[in-house]
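Asks: the following block contains a protein sequence and its predicted model.
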Amino acid sequence: METLANLESFVRSAETGGFSAAARRLALTPAAVSRNVAMLERNLGVRLFHRSTRKLTLTEEGERFLLAVEGNLEGLQSAIANISTDRGEPAGVLKISASITFGTNYILPLLPAFLERYPQIRPDWQFDNRPVDLIAEGFDAAIGGGFELAQGIVARALAPAHIIAVASPTYMQARTPPADPEGLAALDGIVMRASRTGRVRRWTMRNVQGAEMLAMPTETIVLNDPAAMCKAALLGLGVALIAVPDALPHLESGALVRLVPQWYGDAGPISIYYASRTLLPAKTRVFVDFVVEAVKRDRLAERFAGSLG
């Protein structure tokens, strides 16, 4: 009987065209994936791949075998992953990607209670501001915003990512607070350059009456990271347009103040992303449910809302 590890290594190598890419998806080393495929070929008595220094290509026998097993592999994986549910013991490595500030401030603090409830789960978490490819990079779930919903991925909204204008009390001490977003042009701006486009991000702000206005503080300092923008605002260098989750601890402590408080921009929702399989692995399902419950309990959707009045 062939092992599931050998079959997984073969299918993922065929899908990605290489042992290294397959290894990232399977959380194995390229050598281990290559070894599993070689063992499968030896057991079957056929060569499944043509190997070169650049990529793998399927042989004729490999193409036929892929068609025969690919459709059944997910069912086998789900059955194995979910069998622990009957015993109430979700287990295994849980590979998660989360945005840096939101992940460390709001998701990481949930980990002690999560591990106390599910001690057989082993976290493998990555904090990054880039949208990851869940399937290609082998993540069980990701938390953040701005992800493109590739085929097979679903998003479950957690809270809004509203953009607000903030500055330090020291910076505003000798300045008149603006009456509306257009007034931000009179202040030193800590603005963000998008890494993908190279352009400075502009925000259209709105109020609860539905009016809209472009916010364009002077480009005094240009940065490429929201956490750095928040730090620069804390240092009294100007006004920053950042998401409420990034600013909230500093607003609550008084280290930052909100400008034009009736106005906010909308960067879309903060969501948790995962594969849309009918039978999610138990470890992923309990993690998603745990995060959704915690967000609701802590009223993050309400606390992150930028609208007032």
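Replies: That came through, no problem. Bear in mind that the values here come from a model prediction, so they are computed numbers and not experimental data.

Asks: every contact and neighbour count from this point should use C-alpha atoms.
Replies: Fine.

Asks: where does residue 272 land in three-state SS?
Replies: Of the three states, residue 272 takes strand under DSSP: H, G, I helix; E, B strand; the rest coil.

Asks: and it, what is it in contact with?
Replies: 141-144, 155-158, 288 (Cα atoms under 8 Å, 6 or more residues apart in numbering).

Asks: which other helices and strands does the biggest helix by length in the chain contact?
Replies: When the chain is parsed with DSSP state H, its longest helix is helix 60-82. With contacts taken as 3 or more Cα pairs under 8 Å, 6 or more residues apart in numbering; DSSP states H and E, helix 60-82 sits against helix 4-16.

Asks: now the angle from the helix it packs on to helix 60-82?
Replies: 120 degrees (axes from the mean of the first three to the mean of the last three Cα atoms, to 10 degrees).

Asks: so where do the helices sit in the protein?
Replies: Under DSSP H, the chain gives helices at 4-16, 19-26, 30-44, 60-82, 100-102, 111-117, 134-137, 169-172, 226-234, 244-253, 282-297, 300-303.

Asks: columns distance to residue 125 on top of these, output as JSON lines?
Replies: Shown next, in JSON lines, are the helices of the chain (distance: least, Cα to Cα, whole Å):
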{"stretch": "helix 4-16", "distance to residue 125": "22"}
{"stretch": "helix 19-26", "distance to residue 125": "14"}
{"stretch": "helix 30-44", "distance to residue 125": "21"}
{"stretch": "helix 60-82", "distance to residue 125": "19"}
{"stretch": "helix 100-102", "distance to residue 125": "11"}
{"stretch": "helix 111-117", "distance to residue 125": "11"}
{"stretch": "helix 134-137", "distance to residue 125": "13"}
{"stretch": "helix 169-172", "distance to residue 125": "36"}
{"stretch": "helix 226-234", "distance to residue 125": "19"}
{"stretch": "helix 244-253", "distance to residue 125": "20"}
{"stretch": "helix 282-297", "distance to residue 125": "12"}
{"stretch": "helix 300-303", "distance to residue 125": "21"}
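
Asks: second one coming, line it up with the first:
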Amino acid sequence: MEPLNHLESFVQSAEGGSFSAAARRLGLTPAAVSKNVARLEARLGVRLFQRSTRSLTLTEGGERFLAQIGPALATLQEAVAGIDTDDGQPAGTLKVSMGQAFGREHVLPLMGDFLARYPAILPDWHFDNQQVDLVGEGFDAAIGGGIELSAGLVARELARIHVVAVASPRYMKGRKRPRHPSDLAELDTLLRRSSPTGRLRSWTLRQARGEEVTVDLPRPRAIFNDPEAIAHAALMGLGVAMLPMPFVERGLRSGELLRLLPEWHQDAGAVWLYYPSKKLLPPKTRVFIDFVLERFRNERFAQRMQVA
């Protein structure tokens, strides 16, 4: 019987249309996938792919072979995935990437309940604001935004994120509440400098009925490159900030922060749950995905990220 990695390299290349796509799914280099397929062809004495610099297509023999081994390979993979249990319970190390502040505030609090339900799973959670290569770096899942949805990845939306104007009651004491985004120019502002470009990020707010305003900000009180630091500065009463709801929701609920211009916001895109698009996910990954989706849904996370 052929080595399983040779067969997986062939099937993933056929399904993904390239050695590069197969490499991302399998956590290998394109060269390694190509070598596995070449060894399989040599063993079978059949050319499975027609190769060119731009495309990879199955030969007639390759199509027959894919039809023959596809179901059998899926059965083997299911058997391997089933080993990833302990007395019938999901088990093993669960490697997950997530943003630092978001992970600490919204994902880490779930760990106690998750471990109580699945005690044989060992969380290996990476708190990092840099994008990761989910497949290439061997992650089981990732939570965040901006990861390229390449072949081999699935993304489930957890929430659309609104960016809102906030300030502490201490800062606003004796000051007139803004009624229009242009009024923010009269207040001390806490600005964010973009790490990639070094530019100050402008404030653009949109109203539900469609009006959009870009605010002129002539009075920065302080400049940061980290939204979590801006949130702390706002809590200290240093000025007005525009921040994503995950950073300010707790302060708004406790009354430590006030939402200014409640009819206005900026759309910051979505936060997603990413995982490899394997037909048969390991049990530890499947139960983590289901657990996160269930908890975020039950706690109305998506609704909380859009209203104060």
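Replies: Structure's in. What do you need? Since this is a predicted model, take the numbers as computed values, not measurements.

Asks: pull up the aligned stretch in structure 1 for the longest strand anywhere in structure 2.
Replies: Counting by DSSP state E, the longest strand found in structure 2 is strand 153-167. Mapped onto structure 1 using TM-score structural alignment, strand 153-167 of structure 2 spans residues 153-167.

Asks: in the matching stretch, what counts as buried?
Replies: For stretch 153-167 of structure 1, the neighbour count (16 or more other Cα atoms under 10 Å) marks 153-155, 157-167 as buried.

Asks: re earlier: so what's the gap between the longest helix of structure 1 and the chain middle?
Replies: The chain centroid and the centroid of helix 60-82 of structure 1 are separated by 28 Å under Cα atoms, centre = their mean, to the nearest Å.

Asks: got it, and stretch 164-179 of structure 1?
Replies: With Cα atoms, centre = their mean, you get 32 Å for stretch 164-179 of structure 1.

Asks: try stretch 30-47 of structure 2
Replies: 34 Å.

Asks: do the same with stretch 114-133 of structure 2
Replies: 13 Å.

Asks: tell me, how many residues neighbour residue 299 of structure 2?
Replies: The number of residues packed around residue 299 of structure 2, counting by other Cα atoms under 10 Å, is 10.

Asks: whoops, I mixed them up, residue 284 of structure 1
Replies: The burial count for residue 284 of structure 1: 24, using other Cα under 10 Å.

Asks: give the contact list for residue 195 of structure 1.
Replies: So residue 195 of structure 1 contacts residue 224 (Cα under 8 Å, 6+ apart).

Asks: now with 10 Å?
Replies: By Cα atoms under 10 Å, 6 or more residues apart in numbering, the contact list for residue 195 of structure 1 reads 130, 223-225.

Asks: one more: residue 229 of structure 1?
Replies: Going by Cα under 10 Å, 6+ apart, the list of residues near residue 229 of structure 1 reads 189-192, 221-223, 235, 237-242, 246.

Asks: distance of the counterpart of it in structure 2 from residue 201 of structure 2?
Replies: Matched by TM-score structural alignment, residue 229 of structure 1 corresponds to residue 230 in structure 2. Separation of residue 230 of structure 2 from residue 201 of structure 2 (Cα to Cα, to the nearest Å): 13 Å.

Asks: intersection of neighbour lists for the two?
Replies: Joint contacts of residue 230 of structure 2 and residue 201 (Cα under 10 Å, 6+ apart) are 191-192.

Asks: if we go to structure 2, which of the contacts of residue 195 of structure 1 are intact?
Replies: Contacts conserved in structure 2 for these, counting by both residues aligned by TM-score structural alignment, their matches' Cα atoms under 10 Å: 223-225.

Asks: number of nearby residues for residue 216 of structure 1?
Replies: 20.

Asks: then the one 5 residues further on?
Replies: Residue 221 of structure 1 sits with 16 neighbouring residues when counted by other Cα under 10 Å.

Asks: picking that back up, let's have the buried residues of stretch 153-167 of structure 1 in JSON lines, adding distance to residue 22 of structure 1.
Replies: Below are these laid out as JSON lines (distance: Cα to Cα, whole Å):
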{"residue": "153", "distance to residue 22 of structure 1": "19"}
{"residue": "154", "distance to residue 22 of structure 1": "22"}
{"residue": "155", "distance to residue 22 of structure 1": "24"}
{"residue": "157", "distance to residue 22 of structure 1": "29"}
{"residue": "158", "distance to residue 22 of structure 1": "31"}
{"residue": "159", "distance to residue 22 of structure 1": "33"}
{"residue": "160", "distance to residue 22 of structure 1": "34"}
{"residue": "161", "distance to residue 22 of structure 1": "34"}
{"residue": "162", "distance to residue 22 of structure 1": "37"}
{"residue": "163", "distance to residue 22 of structure 1": "38"}
{"residue": "164", "distance to residue 22 of structure 1": "41"}
{"residue": "165", "distance to residue 22 of structure 1": "44"}
{"residue": "166", "distance to residue 22 of structure 1": "44"}
{"residue": "167", "distance to residue 22 of structure 1": "46"}
